Structure formats: C-alpha cells, structure tokens
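Undergrad: sequence plus predicted model, see below.
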Amino acid sequence: MIFQYLIIGLLFLAAMFYVGRIFWRAFFVKAEGGCAKGCGACGTLDVDRLQRTIEKAAPARG
C-alpha cells in the first residue's frame, strides 16, 4: 500500500515540475526570438527582406 502512495507521489511531483517549468519559461526566460513563445524561430526571419518582397508584389497586383 505504501508503495502505491510512493508512486503516486512521484508522479505528482513530476507533473508539478513539468507545469512549473512551463510557467517559469513563459514568464522569466528571455529568449532570443521576437515573440513570447520563446522557440527562437522568429529571430531567424529577415524582416527587411520580407518587407521588400511585399513591396515588390504590391504594385504588380494593383
């Protein structure tokens, strides 16, 4: 019986660690990416090149 409580306690602690880590990373970790997700994918975008592409395509449509 005590073994079952030990397993449940360990699972509960693991779940609390997982959820706590998600919250910690969401609020306190400063990522290099440009958005709040923190995955870093936004930092690889070349915004200037994207803007030039949009500006080139705009007169062609009009």
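TA: Done, it's in. Numbering: from 1, shown residues only.

Undergrad: from here on, just use CA atoms for contacts and neighbour counts.
TA: Will do.

Undergrad: from the middle of its chain, how far away would the longest helix seen in the chain be?
TA: Of all the segments of type helix in the chain, defined by DSSP state H, the longest one is helix 2-27. Offset of helix 2-27 from its chain centre (C-alpha atoms, centre = their mean, to the nearest Å): 20 Å.

Undergrad: could you list every helix and strand in contact with it?
TA: Contact here means 3 or more C-alpha pairs under 8 Å, 6 or more residues apart in numbering; DSSP states H and E; on that basis helix 2-27 packs against no helix or strand.

Undergrad: next, the one to line up against it:
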Amino acid sequence: MAENIIIGIIFFSALVYLFTVVRKQFSTKSTGCAKGCGGACSTIDFKKIEAEMQKNKQTI
C-alpha cells in the first residue's frame, strides 16, 4: 500500500513538472525571447556587430 502511494506521488509530481514546462514554453513573454533567458537576446545589436566586423576586416 505504501509503495502505491509513493509511486502515485512521484507520478503526480512528474505530471506537474511537465505541465509547468509546457506552460512556460507556450506562455507569452514580455521580452519576446523564445528561450526565456531573461531578455539577453533583445540586447544584441546586430548592426553594431556587423559594423565592428567590417572595421576589423579593413584593418587586417
């Protein structure tokens, strides 16, 4: 009987965990980042990176 209760608790915990992961995956994020990393992706300036690469290419 105790084994069934323990297995039930583990199974229920796994379901809650999976539900949480799926919910986070499909929830809207204020940062717009698909990875959910906290907004670090939105601070990348690709034009600045391209300009620096062009500048470095000219100096080589």
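TA: Noted; the coordinates are in hand. Treat the numbers as computed from the prediction; the structure is a model and nothing was measured.

Undergrad: re earlier: need the next SSE after the longest helix of structure 1, C-terminal direction.
TA: Next helix or strand after helix 2-27 of structure 1 toward the C-terminus (DSSP states H and E): helix 47-61.

Undergrad: gap between residue 46 of structure 2 and residue 10 of structure 2?
TA: Separation of residue 46 of structure 2 from residue 10 of structure 2 (C-alpha to C-alpha, to the nearest Å): 46 Å.

Undergrad: oh sorry, the question was meant for residue 33 of structure 2
TA: 32 Å.

Undergrad: could you do residue 25 of structure 2 as well?
TA: 23 Å.

Undergrad: burial measure for residue 48 of structure 2, as a count.
TA: Residue 48 of structure 2 has 10 neighbours, counted by other C-alpha atoms under 10 Å.

Undergrad: ok, the one 5 residues further on next?
TA: For residue 53 of structure 2, the count of nearby residues is 11 (other C-alpha under 10 Å).

Undergrad: could you do residue 24 of structure 2 as well?
TA: 13.

Undergrad: likewise for residue 40 of structure 1?
TA: 14.

Undergrad: now residue 39 of structure 1
TA: Residue 39 of structure 1 has 12 neighbours, counted by other C-alpha under 10 Å.

Undergrad: and it, what's its match in structure 2?
TA: Aligned against structure 2 by TM-score structural alignment, residue 39 of structure 1 finds its counterpart in residue 37.

Undergrad: so for structure 1, the centremost residue is which one?
TA: Nearest residue to the geometric centre of structure 1 (C-alpha atoms, centre = their mean): residue 37, 3.1 Å.
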